[in-house]
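> Here's a sequence, model it:
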Amino acid sequence: MAKLYKAATWLSVFGIILASYLFYSYLAPVPPGLCDITATVNCDAVTKGPLAEFLGLPVALIGLVGYILILYSALMKLPKLMLAMAAFGMVFCLRLTYLEIFVEKVFCPVCGACQIVMLALFLIALKLYLVPRSRR
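Below you'll find the predicted structure:
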């Protein structure tokens, strides 16, 4: 189980880096534009557009806080908290992915990477949660 916690730790750190970039892009007057490939493959369209906020909060900040809490749960070996945060993150990511692709008709590569990281964290958290306590 130690390997799963270690993997969750590193994935969380990677997620924090990705979400930090997206949050910086949200805050910056002139976004860095590192992943603006075309009009439809474009991070700025997401970080500066109508999907940038949810209930008045920056989506990237919500993701950043989520990854930090998952990192904490991995370091403290709290599988229930990790699963709860990763499940929320998965639902949130699925909602955003749907809105990006089908409503805004744009794809954010960094957002896609965040979604893959969250899926991996969810699968790890689920496995850790389902393992009997005596084996954790």
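
> Only C-alpha atoms from now on, for both contacts and neighbour counts.
OK.

> G33: neighbouring residues, count only.
12 (other Cα atoms under 10 Å).

> F102 too?
The number of residues near F102, taken as other Cα under 10 Å, comes to 11.

> Surely it is within a helix?
Yes: counting by DSSP: H, G, I helix; E, B strand; the rest coil, F102 is part of a helix.

> Let's see this one next, to set against the first:
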Amino acid sequence: MRRLMSIVAILAVCGVIVSSVSLQHHYATSKTEYCDLGETFNCDIVNRSEYSSILGIPVALIGMLGYAAVAGLATVYRERRDTPALLLGGALAGFAFALYLTYIEGRVLGAWCILCLSSLALITSITPLSFVVWVRSRD
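Purely as a prediction, here's the structure:
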């Protein structure tokens, strides 16, 4: 189980990094060429839309904090008895949130953010691993 937790932690740190870049992009005043590949793949459209913040808090910051919490659970609090359940709950919440944001990208904005899709891939990987950790902790 220690190895699974290490993999979750590494993926979560990658999530913090991706979310940090996305947060910087959210506040950037100039166009970022590496993430804007036309109308279909355009981080500017997504990261500066009305959906990029919730109650004034950038979605990227929420992602950073969520991934940091997952990384913390998978490392610092790895030995606590309630960690597997908390980890799974956090991963499921993050996955649901990422699916909602992906729906907004595709159906409402009509543009995809490469950073957001990277984050979706990370949380999609973290979630089943967290489930396995939770199942194994019950044995």
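
> Quantify their similarity with the TM-score.
The TM-score (TM-score structural alignment, normalised by the length of the first structure) is 0.92; 134 aligned residues with a Cα RMSD of 1.3 Å.

> so what's the residue nearest to A60 of the first structure when sequence neighbours are not counted up against?
Ranked by Cα to Cα, 6 or more residues apart in numbering and with sequence neighbours excluded, the top spatial neighbour of A60 of the first structure is F23, at 4.8 Å. Neighbouring residues of F23 of the first structure by Cα atoms under 8 Å, 6 or more residues apart in numbering: T47, P58, A60, L61, L64.

> In helices only, show me those.
T47, A60, L61, L64 (DSSP state H).

> which SSE is the aligned residue in the first structure for L87 of the second structure in?
Aligned by TM-score structural alignment, L87 of the second structure pairs with M82 of the first structure. M82 of the first structure belongs to helix 79-98 when assigned by DSSP states H and E.

> Following superposition onto the second structure, what is the mean distance for that helix?
Helix 79-98 of the first structure, aligned to the second structure and superposed, deviates on average by 0.8 Å (mean Cα distance after the TM-score superposition for the first structure).

> For the equivalent of I124 of the first structure over in the second structure, grab the count of nearby residues.
Superposed on the second structure with TM-score structural alignment, I124 of the first structure falls opposite L129. Counted with other Cα under 10 Å, residues neighbouring L129 of the second structure total 20.

> Skipping adjacent residues, who's closest to the most centrally placed residue in the first structure in space?
By Cα atoms, centre = their mean, the first structure has its centre lying nearest to C114, at 4.2 Å. Closest residue in space to C114 of the first structure, ignoring its immediate chain neighbours: G15 at 6.0 Å, by Cα to Cα, 6+ apart.
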